[in-house]
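# Compute the structure for the input listed below.
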Amino acid sequence: MGPHGKFYWNELLTDDVEKARAFYSATLGWTFSEMPMDGGHAYYVATLGGEPVAGMMDKTDILPPQVPPHWFSYINVDDVGARVELLKAAGGQVVREPFDIPGVGRIAIVCDATGAPFGMMTAADQG
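Purely as a prediction, here's the structure:
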């Protein structure tokens, strides 16, 4: 994982995973592997040259239908819990309090003081 404060991961939330996978395979040469998630959902990890480059998942059961497909970014932080508290003090909002994804890390979904959403993430192998 990169240094604290650096963008780390991007994922596409879409309502047509197969169409998106075909598009990014054709245009960027990405290949995809499926990673099962809770509730029977699937998360797809895109790779290029054997390296993970992005993620993708179906937004249908996660977001309201009026939210269009979009890319979502995560910023690496040294301590998600502590950084969420700083975010709150600085006028940001927490959409989803910190939670753990086994083998991946600790994540929080937040908005900055202007309302722009992003994720904070501390990788499992980082601490």
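# only C-alpha atoms for contact and neighbour calcs from this point on.
Will do.
# where exactly do the strands run in this structure?
All strands of the chain, identified by DSSP state E, fall at 7-14, 31-36, 42-48, 51-58, 70-76, 93-101, 105-111, 117-123.
# Identify whichever of these lies nearest to residue 83.
Nearest to residue 83, of all the strands of the chain, is strand 117-123, at 8.2 Å by CA to CA.
# Please give the structure of this sequence too, so both can be compared:
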Amino acid sequence: MPQGLFVWYEVTTDAPDAVRAFYEGVIGWRIADPSPGHETAAIDYRHIYRADGAGQGGMLVLRPEMIAAGARPWWVPYLMVDSVPDTLAAITADGARVWMPPTTIAEGTFAMVADPWGAPFYLIDPTPPPGQDTPPPPVFAMDITQAVTWNELFTTDLPGARTFYARHFGFTYPDAMPMGAFGDYQFIAHPLQGRVGAMMARPSADAPLGWRTYFRVADVRAAAQAVRDLGGTLEGDVHEVPGDDLMIQARDPAGAFFGLVSRKSVA
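Presented below is the predicted three-dimensional model:
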């Protein structure tokens, strides 16, 4: 099984109704209704679907005890691994921490971890549904509207992060873009997914460490207006990025960071 593929994304939130309406309006997803008895269930998890019907991720509703333990609204990626226990043993020996021990459900075995510098992500060894002969549509793709189109890591140790993710997840680093005083914007590639994103030293002490998730939309300017209208916050203005794209960064109504990207020729 390929090690290190981006195969799922999860937003955690303490404002599920507002956040559901927000992403459905900004990106065009459909977020599932809560399950019966969700108020008292141990986990309140709601699946996210693109307009093409493909699953794109999930929304985890934060319970008070989760918030008390340090959870906050954010987007977190899932990286596929061959074996969750074996990968846990390897990465913890290299300084990573386990935030949630391995759990097995119908969809597979997963665990939540943080890299040695505090960036959270999940490991997952997925179990295909009975009768599934072909892989599901990708949740990461450079050219699929409503899918993730870029993964960006802020870290306090760029050389260390490069080595850690290369050693354990097969990442390669084809090139970098100098960012002046901020250092290099180090592009990341995976042998089976191509260029998947970038990592850099966090630009300021108050910039949260972690993976930052960017979604492709049809028109970034229209989506930015929807962010304003639906209770989110824009961080800066729409701007050009290398290639044929425009991008803007934002936060949802609960405060989870994300980015939006579209082609210049459309926007």
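# For the two chains, what TM-score is obtained?
With the length set by TM-score structural alignment, normalised by the length of structure 1, the two chains reach a TM-score of 0.84; 124 aligned residues with a CA RMSD of 2.1 Å.
# before we move on, the earlier item: looking at the strands of structure 1, which one is packed in the most?
Among these, strand 117-123 has the highest mean neighbour count (mean count of other CA atoms under 10 Å), at a mean of 24.
# give me the number of residues near the aligned residue in structure 2 for residue 103 of structure 1?
In structure 2, residue 103 of structure 1 lines up with residue 243, judged by TM-score structural alignment. By the criterion of other CA atoms under 10 Å, residue 243 of structure 2 has 8 neighbours.
# Next: residue 65 of structure 1.
11.
# Look up how far residue 114 of structure 2 lies from residue 192 of structure 2.
24 Å (CA to CA, to the nearest Å).
# okay, the two: which has more neighbours?
For residue 192 of structure 2 and residue 114, the more surrounded residue by other CA under 10 Å is residue 114, and the numbers stand at 19 against 12.
# Pull the contacting residues for the residue nearest to that one when sequence neighbours are not counted.
Nearest residue to residue 114 of structure 2, sequence neighbours excluded (CA to CA, 6 or more residues apart in numbering): residue 120, at 4.1 Å. Taking CA atoms under 8 Å, 6 or more residues apart in numbering, we find residue 120 of structure 2 in contact with 76, 112-114, 210-211.
# Could you export the residues you listed as TSV, including distance to residue 26 of structure 2?
What follows is these, written out as TSV (distance: CA to CA, whole Å):
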residue	distance to residue 26 of structure 2
76	19
112	28
113	29
114	29
210	23
211	21
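# quick one: which of the residues you listed is nearest to residue 125 of structure 2?
Nearest member of the contacts of residue 120 of structure 2 to residue 125 of structure 2, counting by CA to CA, is residue 112, at 12.2 Å.
# Name the helix or strand for that closest one, please.
Secondary structure from DSSP states H and E places residue 112 of structure 2 in strand 108-114.
# how about that strand: buried residues?
With burial defined by 16 or more other CA atoms under 10 Å, the residues of strand 108-114 of structure 2 counted as buried are 109-114.
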